[in-house]
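Colleague: need coordinates for the following:
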Amino acid sequence: MNQFDWDQSFLVDFDKQTGRSKTASTTKRYLSNMKTVFADQEAAERILASEDPLIYEFYELGCPERAGDLLFGTTIIYPGKVGAEYFMTKGHFHTVLETAEVYYTLSGQGYMVMENPEGETREEPLTEGAALYVPRRFAHRTVNTGTEPLVLFFAFAADAGHDYGTIEEKGFHKMILDQGGKSIITDNPNW
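Modeller: The predicted structure is shown next:
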């Protein structure tokens, strides 16, 4: 028997409102881990001069990275902004580029920013109770445009891997900004 045969418990109890789990491992990303991801570097440095806010965290089961298994968990993106740019995840391609992913919004609101290697972009709203399919070959980033935590459930092939480096170079072609209290989609000046 391997470690993921049915004789073991695979129940992961995620709290619907907070997205937290007692049994899944957690990874936390603070502004100091992500300051180069935001377009307004001066605003990031001003914030870091007095605090290092938690931007997002995610919980996952820790499934082996092998074909045929699913990796799943929750992501929590906290409300806030760096300059006019909302708090967001780092964003990534999957190392196995042909991997799709599914997200289900448990609470909060925001956007999923997506693009493929050819530069095709999609920005889809995230609303409570709605599922979103991220197609194969699309990098993706979640953005919290609300005043409450954005909590998402996700699932994808466990052997997909993550490529954060490609996005870290220039970011996505599109950005979600606050303009006078409204969310707008705009071009990223780095492109």
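Colleague: drop to CA atoms for contacts and neighbour counts, all remaining ones
Modeller: OK.
Colleague: show me the strands in the protein, by range?
Modeller: Applying DSSP state E to the chain gives strands spanning 25-30, 54-60, 70-77, 81-82, 85-86, 101-107, 109-115, 121-127, 131-134, 139-144, 150-157, 174-179, 182-187.
Colleague: which of those sits most buried?
Modeller: With neighbours defined as mean count of other C-alpha atoms under 10 Å, these peak in mean count at strand 139-144, which reaches a mean of 26.
Colleague: distance from the chain centre to that strand, please.
Modeller: 5 Å (C-alpha atoms, centre = their mean, to the nearest Å).
Colleague: quick one: contacts for the closest residue to Gly80 other than its chain neighbours?
Modeller: The spatially closest residue to Gly80, leaving aside those adjacent along the chain, is Phe87, at 5.4 Å (C-alpha to C-alpha, 6 or more residues apart in numbering). For Phe87, the contact set (C-alpha atoms under 8 Å, 6 or more residues apart in numbering) comprises Ile55, Tyr56, Ile77, Tyr78, Pro79, Gly80, Lys81, Val143, Asn144, Thr145.
Colleague: may I see these organised as JSON lines, with distance to Ala158 added?
Modeller: Formatted as JSON lines, the contacts of Phe87 follow (distance: C-alpha to C-alpha, whole Å):
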{"residue": "Ile55", "distance to Ala158": "25"}
{"residue": "Tyr56", "distance to Ala158": "21"}
{"residue": "Ile77", "distance to Ala158": "22"}
{"residue": "Tyr78", "distance to Ala158": "26"}
{"residue": "Pro79", "distance to Ala158": "29"}
{"residue": "Gly80", "distance to Ala158": "31"}
{"residue": "Lys81", "distance to Ala158": "32"}
{"residue": "Val143", "distance to Ala158": "23"}
{"residue": "Asn144", "distance to Ala158": "25"}
{"residue": "Thr145", "distance to Ala158": "29"}
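Colleague: run this one through as well so I can compare:
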Amino acid sequence: MLGSSPVLANVIDFSSGALSEVGEVLLRRVSDLVLLFGDKAAAEVLAEGDNPVVYQVFLPPEREPGRPEALLYATTVIYPGKVGDEYFMTKGHFHVEGECPEVYLGTAGRGMLLLMDRHGRAEAVPMQAGTVVYVPPETAHRTVNVGDAPFVFFAVWPEKAGHDYQSIAAHGFSHRILEEHGRPVMVSNPDWRQP
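Modeller: As a prediction, the model looks like this:
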């Protein structure tokens, strides 16, 4: 320990996303995401059936609670799968403190990071092991597995950032990542409503 801050290490299994020290594991199933998919009927059928895990997040033990300048990190694993033609994805979020950026590092599999500003302008950034993406301030972000193996990434963000999932739940993303002719493509979301 240096001063009052703990110096702690953690080991990431890059292929599985598992941490050597885990504080919490969050599981998100299709039933948790039904309203986010374009084909809600197909999502409901999956949710009422096997209700597969879409993704899980590994969070380390809390290190410096209550320090807004602290950095938080996690690993996320998005499993391969689709609802209709739409790939499995995370919920996606803005930051409550919009000026806060985030950094993503792909560690296994193939994915896309869907970025959207508050006006609905969007970009899809391909990711694989070794890809680092800087998520700018005031930018919503959602990760998508576009491969046939788990897509794993590591993320770091300021504790004060907070997660605004409500904006995405209410308005959606302006674009979706669908499979067309065996390839991932970014398409406009007709259900998106600008706040």
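Colleague: out of the strands of structure 1, the one nearest Phe93 of structure 1 is which?
Modeller: strand 139-144 (4.1 Å; C-alpha to C-alpha).
Colleague: now do that closest one against strand 109-115, angle only.
Modeller: 160 degrees (axes from the mean of the first three to the mean of the last three C-alpha atoms, to 10 degrees).
Colleague: follow-up on the earlier one: aligned counterpart of the residue nearest to Gly80 of structure 1 in structure 2, please.
Modeller: Aligned by TM-score structural alignment, Phe87 of structure 1 pairs with Phe88 of structure 2.
Colleague: nearest to Glu98 of structure 1 among the contacts of Phe87 of structure 1?
Modeller: Val143 (23.1 Å).
Colleague: how much space between Asp52 of structure 1 and Asp159 of structure 1?
Modeller: 32 Å (C-alpha to C-alpha, to the nearest Å).
Colleague: check Lys182 of structure 1 too.
Modeller: With C-alpha to C-alpha as the criterion, Lys182 of structure 1 and Asp159 of structure 1 are 38 Å apart.
Colleague: can you report how many residues lie near Phe93 of structure 1?
Modeller: Phe93 of structure 1 has 27 neighbouring residues, counting by other C-alpha atoms under 10 Å.
Colleague: re the thing from before, can you add distance to Asp163 of structure 1 and give the strands of structure 1 back as TSV?
Modeller: Shown next, in TSV, are these (distance: least, C-alpha to C-alpha, whole Å):
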stretch	distance to Asp163 of structure 1
strand 25-30	16
strand 54-60	17
strand 70-77	16
strand 81-82	24
strand 85-86	22
strand 101-107	14
strand 109-115	14
strand 121-127	18
strand 131-134	15
strand 139-144	9
strand 150-157	14
strand 174-179	19
strand 182-187	22
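Colleague: who wins for proximity to Ala39 of structure 1 among those strands?
Modeller: strand 85-86 (7.6 Å).
Colleague: what sits up against that closest one?
Modeller: So strand 85-86 of structure 1 is in contact with Phe38, Ala39, Asp40, Pro79, Gly80, Val143, Asn144, Thr145, Met175, Ile176, Leu177, Asp178, going by C-alpha under 8 Å, 6+ apart.
Colleague: let's go with 6 Å and repeat that
Modeller: Gly80, Leu177 (C-alpha atoms under 6 Å, 6 or more residues apart in numbering).
Colleague: okay but Asn116 of structure 1 is in contact with His140, surely?
Modeller: No. In this structure, Asn116 of structure 1 is not within contact of His140 by C-alpha atoms under 6 Å, at 9.0 Å.
Colleague: that older thread, so which of Asp52 and Asp159 of structure 1 has more stuff around it?
Modeller: Using other C-alpha under 10 Å, the more surrounded residue of Asp52 of structure 1 and Asp159 is Asp159, with 19 against 15.
Colleague: could you figure out how far the longest helix anywhere in structure 2 is turned away from strand 24-29?
Modeller: If you go by DSSP state H, structure 2 has its longest helix at helix 40-48. Between the axes of helix 40-48 of structure 2 and strand 24-29, defined by the same axes, to 10 degrees, the angle is 120 degrees.
Colleague: quick one: helix 40-48 of structure 2 to strand 53-59, angle?
Modeller: 70 degrees.
Colleague: mean per-residue distance, helix 40-48 of structure 2 versus structure 1.
Modeller: For helix 40-48 of structure 2, the mean deviation from structure 1 after alignment is 1.3 Å (mean C-alpha distance after the TM-score superposition for structure 1).
Colleague: so which bits of that helix are buried?
Modeller: The neighbour-count check on helix 40-48 of structure 2 (16 or more other C-alpha atoms under 10 Å) flags Ala43, Glu44, Leu46, Ala47 as buried.
Colleague: map Met175 of structure 1 across to structure 2 for me.
Modeller: By TM-score structural alignment, Met175 of structure 1 lines up with Arg176.
Colleague: distance check, that match against Phe94 of structure 2.
Modeller: 16 Å.
Colleague: next: Ser188 of structure 2.
Modeller: 19 Å.
Colleague: same thing with Val34 of structure 2?
Modeller: 19 Å.
Colleague: what's the answer for Pro80 of structure 2, then?
Modeller: 24 Å.
Colleague: for Val135 of structure 2, same thing?
Modeller: With C-alpha to C-alpha as the criterion, Val135 of structure 2 and Phe94 of structure 2 are 10 Å apart.
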